[in-house]
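Undergrad: here is a sequence with its predicted model. Questions after.
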Amino acid sequence: MTDDKKPAVNFIRNIINEDLKNGKNGGRVVTRFPPEPNGYLHIGHAKSICFNFSLAQEYPGGKCYLRFDDTNPEKESVEFMESIKRDVAWLGFDWEDRLTHASDYFDRLYELAEGLIQRDKAYVCSLNAEQAREYRGTLKEPGKDSPDRNRPVEESLDLFRRMKAGEFADGTYTLRAKIDMSSGNINMRDPVLYRIRKVHHHRTGDKWNIYPMYDYTHPLSDAFEAVTHSICTLEFQDHRPLYDWIIEQCETEFVPHQYEFSRLNVNYTITSKRKLKYLVDQGLVSGWDDPRMPTISGMRRRGLTPASLRKFSERTGISKKETIIDVGILEEEVRNDLNETAKRAFAVLDPIKVTISNYPEGKEEVIEIPNHPQKPDWGTREILFEKTLYIDRSDFLEDAPPKFFRLSPGKEVRLRYGYVIRCDEVIKDDAGVVRELVCTYDPDTLGGKKPADGRKVKGIIHWLSESGSKPALVRIYDRLFNVENPGVVESVEDALNPESLLTMVDSRIENSLTQVAPGDTFQFERLGYFCADQIEFSAEKPVFNRTVTLKDTWQSKN
């Protein structure tokens, strides 16, 4: 699925176009999205998904692989893999028959590793993790050779096979590439290719006692799948020499190439999977799919649309320059999409009871209103008008300033699509809280008709009748963090916005909204866009989440 818009020009598209022009890669375009299934995907992954799959779609015969980097079974799970597949499909992309796993290639990877040992390009090292760090050197000082660097080939090969057979404990040995311990690129200082991990793998079971490292697995998987353009974020730029070394030394039939672009950084947002996991593990959010989370599942549950995320991903661009994107751009794209795709509805989040004293007891009027004021072909719906109504508490002030054009004692306001009413009496409870308003209505003002005597009524508010509405729980979500760059805050708790969730337990919604499907999104007129919760919504207990406000109010609050 793609949006009907010409793709923006960027350096990677220019490279692909030039490659096609020169007949490189046999005129093929093959990309891949290689997530590690150790958590739920976030907004940064969404951009990578959109870019890699969209690139493949732009070119005739283009293909994109969804490849799971399942080389670290200690931290991975089927749950995470299934969530990733749901996210990619929800964003509108289809991997067809190109769902692969690094574990699909474990046998081939092992054979190539033996080949590296036999050509004296790799050796088995007995340094433990702490010793290996000491020998590695620093950015300013070269490393020094492992005592095992010149281990005889036959001995390394024997040890490697015994590692595979499970003879040694975790951490006893590693297989390292033999490159250059004095390299200015620290990634080239004899990096680890295999480590011992006696861990059950969800796909290969207990077959393997050793697992390959990402920097070894990634380039070879690209070669096996004949990926023409392996696109990574900039943090992998210094790994590219190792990528190329692995491909060259293993003499793969196909030679892929890696390209890097800047990762997506969004203000008021964290995209560290480790920190997001901390939020989940510490119960600071309700889970990976908490609607405040920047995970794709969280954004989906909040009501963001695939189209808005695809447009946001395209709009933020592809370059090598590190920038921080204003989250307001994402919110704008969500509003733009929902303005065109979401039906309208009435809801009263914090209701005050209104009694129309001069309206006949027991009478009900059916008022027909549009599902979308700019889309007449979307049809209409019916709401009820009767003696007992509800309006939102924010639409009433007892001591109103001169320019408050909503309801106040002795003042009039128009009920949207309904009548003009005047507040005659305010009823409070013992604590002084307003509980009811007694009003009168002008029977000649239905549906926008002006008062017969020519008086002007400026304010228009939304409302619901008692029998025409149902109770609902509504969650008002704000940004999870109130620090512009929460990633640099030492303790993630210090960056949390204490007002990121407000739960409205006594809200009222139109009767029809109890029959919608979980995930359906509506504009609650004057209030914002709201989504029927995908997990908790039911006709008996409707739950709605605010997706986004009608306009950006964040800047005015800060």
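TA: That came through, no problem. Numbering: from 1, shown residues only.
Undergrad: from here on, just use CA atoms for contacts and neighbour counts.
TA: OK.
Undergrad: quick one: contacts of the helix or strand where Glu134 lies?
TA: According to DSSP states H and E, Glu134 maps onto helix 129-136. For helix 129-136, the external contacting residues (C-alpha atoms under 8 Å, 6 or more residues apart in numbering) are 142-146, 171, 181, 186, 189.
Undergrad: buried subset of the residues you listed, written for ChimeraX?
TA: Those of the contacts of helix 129-136 that count as buried under 16 or more other C-alpha atoms under 10 Å are selected in ChimeraX with:
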select :142,143,145,146,181,186,189
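Undergrad: which one of the contacts of helix 129-136 is nearest to Lys343?
TA: Closest to Lys343 out of the contacts of helix 129-136 is Ile186 (55.8 Å), distances taken as C-alpha to C-alpha.
Undergrad: excluding its backbone neighbours, what's nearest that closest one?
TA: Leu139 (6.9 Å; C-alpha to C-alpha, 6 or more residues apart in numbering).
Undergrad: does that neighbour belong to a helix, a strand or coil?
TA: Put simply, Leu139 is coil when judged by DSSP: H, G, I helix; E, B strand; the rest coil.
Undergrad: presented hereafter is structure B, for comparison with structure A:
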Amino acid sequence: MSESPKSDFIREIIAADLASGKHPKIITRFPPEPNGYLHLGHARAICLNFGIAEENAASGARCHLRFDDTNPEKEETEYVESIKADVKWLGFEWGENLFFASDYFEFYYECAVHLIKNGLAYVDEQSAEQIKETRGNLTVPGTPSPHRERTVEENLALFSKMRAGGFEEGEAVLRAKIDMASPNIVLRDPVLYRVLKASHHNTGEAWCLYPMYDFAHPLEDAHEHVTHSLCTLEFEIHRPFYDWVIENCPVPAKPRQIEFSRLNFTYTIMSKRKLLTLVKEGHVSGWDDPRMPTLSGARRRGIPAIAIRKLCEKTGITKFQGVTDIAQLEFEIRDHLNTVAPRRMAVLDPLKLVIGNLPAGQSEDIELDNHPKDPAMGTRVVKLSREVWIEADDFMEVPEKKFYRLGPGRHVRLRGGYIVKCTGFEKDASGKITQVNCEYLPGTIGADAPEGVECRAAIHWVSAEHGVEAEVRLYDRLFTVEDPDAAEGGFVTVINPDSLKSIEAWVEPALLDVEPEWNCQFERLGYFVADRVDQQPGVKAVFNRTVGLRDSWAKK
């Protein structure tokens, strides 16, 4: 990570507030709703809020992790736990600063009563459809509710009845009394409370009316003495209502809302509703499917958290609503893993190579570097036996121009081992090549090719006798187009049919014993990770492709 001070318009505002003494210390918050898993789009907000707290830790800054759990119909404990795990995985800690909006339900209720007493809120018994119809549009002002001029006493009694369960769902709401002709439709008497007779994951059956997000959010910030409430741009139009709530409710602090652009990617969707559709309709295996843009999916795919953080740092904080090429994230992944991932050999499309002059039952110890540029990673020993697996595309019966690997009469080096010469091959009844025969050249381990022998390539291999079978999952982009949301037939019509290929492969025996989430580079193939769910050390090897060695989509 870069050590140079970060700079953007939000950090400039915060620096000015500290310098002027407006705030002795900075308090930010990351406030996810526990109605789904976090995705890559949330990463910028996480890095921004927790990053600012880290940068100003000397003056006592902190960042709260707060769950905005005001909608019991969509929220689950599963999502709460997944969000906590994802934030920690990304590299941030909240310490004692873990909060739930539902812990403040009584405070919101008191604020609502305060608004009613001051003639700024009323109980409306119109249906949701009627309220929507009378809100107006950008050119037509809204029509006041027939219940808008109820007395304070009537509204207090009706609101108390709402709390006591005297209304069914949809029969009554509490609305703010602001301006039905406002050019900002958000200010046309927005709903503050609705009746929901649903059990809440945190408060159980204690409440049957729940605050709307736009009402609860500023009150949560104020209750926690948040100084800077950092939101993505879609909340900009809601800021006047945020400020109205702060100004008209008995709050202990006055936070400031500032908006920034969210992180969007090509070949990706970020809508929780659409991600839930992918899960429920079985297009993916779950929220943590490695093809999903969720943080848990990224983790299972083997994407390093630092790669996501670096991308957030490089793309910066702006007001410009842009789209980041997913190739930029893939570059950061490769850039990091190229440095830290040890090398191993695996064969994904096995073709048997028989070394005729190596006796059956005999093997050679081959010492290989674990990393070509980092001696500190040490070496390992692999067994070279008479029969080895090579990639099928490393042999051609009739070699094309610029193909330097195996072909009849050709030489190639087995990675770290002997140079071998192809002496023939075998086919099955269908004409498929099933075996390549060769002989090794003595004295060529660690030595140049003998005079007169042309050897211009080295290929990876795995001993057929000592290697182990592994399930390897070749993941690719989930969608075939840059903007799946704009697909004419809907995003599900552009799902990539080749986004997952599960194959049986051969790998070095030591890969059976690695722990889940262990990253490595399969030489010449790409970066892979031991699956965090299905890898069973000593029993079953399951590897997911994180990313290829090169961008295979560039030409597409």
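TA: Yep, it's here. Everything quoted here is computed from the prediction, not taken from an experiment.
Undergrad: can you give me the TM-score here?
TA: Overlay of the two chains. TM-score (TM-score structural alignment, normalised by the length of the second structure): 0.98; 552 aligned residues with a C-alpha RMSD of 1.0 Å.
Undergrad: quick one on the thing from earlier: any chance of the contacts of helix 129-136 of the first structure in TSV, plus distance to Gly92 of the first structure and secondary structure?
TA: Listed next are these as TSV, based on distance: C-alpha to C-alpha, whole Å; DSSP: H, G, I helix; E, B strand; the rest coil:
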residue	distance to Gly92 of the first structure	secondary structure
Pro142	48	coil
Gly143	47	coil
Lys144	50	coil
Asp145	50	coil
Ser146	49	coil
Gly171	42	coil
Met181	46	coil
Ile186	39	helix
Arg189	41	coil
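Undergrad: dump the contacts of helix 129-136 of the first structure to TSV, plus distance to Arg274 of the first structure.
TA: TSV is the format used below for these (distance: C-alpha to C-alpha, whole Å):
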residue	distance to Arg274 of the first structure
Pro142	30
Gly143	29
Lys144	32
Asp145	33
Ser146	31
Gly171	23
Met181	30
Ile186	24
Arg189	26
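Undergrad: the contacts of helix 129-136 of the first structure: which two are farthest apart?
TA: So, these by C-alpha to C-alpha: farthest apart are Pro142 and Gly171, at 24.1 Å.
Undergrad: mean shift of the helix holding Glu134 of the first structure relative to the second structure?
TA: Compared with the second structure after the fit, helix 129-136 of the first structure shows a mean deviation of 0.5 Å (mean C-alpha distance after the TM-score superposition for the first structure).
Undergrad: so where is the next helix or strand after that helix in the second structure?
TA: Using DSSP H and E, the helix or strand that directly follows helix 129-136 of the first structure along the chain is helix 153-165. Mapping helix 153-165 of the first structure onto the second structure (TM-score structural alignment) gives residues 152-164.
Undergrad: got the buried residues for that stretch?
TA: Result for stretch 152-164 of the second structure [16+ other C-alpha under 10 Å]: buried residues 152, 155-156, 158-159, 162-163.
Undergrad: who touches it?
TA: Stretch 152-164 of the second structure is contacted by residues 113, 116-119, 122-123, 167, 172, 174, 195, 207-209 when judged by C-alpha under 8 Å, 6+ apart.
Undergrad: so which of these is the most crowded?
TA: Per-residue neighbour counts (other C-alpha atoms under 10 Å) across the contacts of stretch 152-164 of the second structure peak at Tyr122, which has 31 neighbours.
Undergrad: hang on, it in a strand?
TA: Yes: looking at Tyr122 of the second structure with three-state DSSP, it is inside a strand.
Undergrad: from Glu154 of the second structure, how far off is it?
TA: Distance of Tyr122 of the second structure to Glu154 of the second structure, given as C-alpha to C-alpha, to the nearest Å: 9 Å.
Undergrad: Asn497 is in contact with Phe481 of the first structure, correct?
TA: Yes: in this structure Phe481 of the first structure lies within contact range of Asn497 using C-alpha atoms under 8 Å: 4.6 Å.
Undergrad: can you tell me the element the corresponding residue of the first structure for Glu471 of the second structure falls in?
TA: Residue correspondence to the first structure (TM-score structural alignment): Glu471 of the second structure is matched to Leu473. If you go by DSSP H and E, Leu473 of the first structure is part of strand 469-477.
Undergrad: same check on Gly454 of the first structure?
TA: Going by DSSP H and E, Gly454 of the first structure is not in any helix or strand.
Undergrad: and what of Lys310 of the second structure?
TA: Lys310 of the second structure belongs to helix 305-315, assigned by DSSP H and E.
Undergrad: direction-wise, compare the helix or strand just after that helix with helix 305-315 and give the angle.
TA: For helix 305-315 of the second structure, the following helix or strand on the C-terminal side (DSSP H and E) is helix 326-340. Per axes from the mean of the first three to the mean of the last three C-alpha atoms, to 10 degrees, the angle that helix 326-340 of the second structure makes with helix 305-315 is 130 degrees.
Undergrad: mean shift between whichever helix or strand comes after helix 326-340 of the second structure and the first structure?
TA: Sequence-wise, the next helix or strand downstream of helix 326-340 of the second structure (DSSP H and E) is strand 343-344. When the first structure is superposed, strand 343-344 of the second structure averages 0.6 Å from its matched positions, counting by mean C-alpha distance after the TM-score superposition for the first structure.
Undergrad: pull the residues that contact whichever helix or strand comes after strand 343-344 of the second structure.
TA: Downstream of strand 343-344 of the second structure, the first helix or strand assigned by DSSP H and E is strand 346-347. Residues outside strand 346-347 of the second structure that contact it (C-alpha under 8 Å, 6+ apart) are 389-391, 460-462, 505-508, 522-523.
Undergrad: neighbours around the residue nearest to Ile186 of the first structure, how many?
TA: The tally of other residues near Leu139 of the first structure (other C-alpha under 10 Å) stands at 11.
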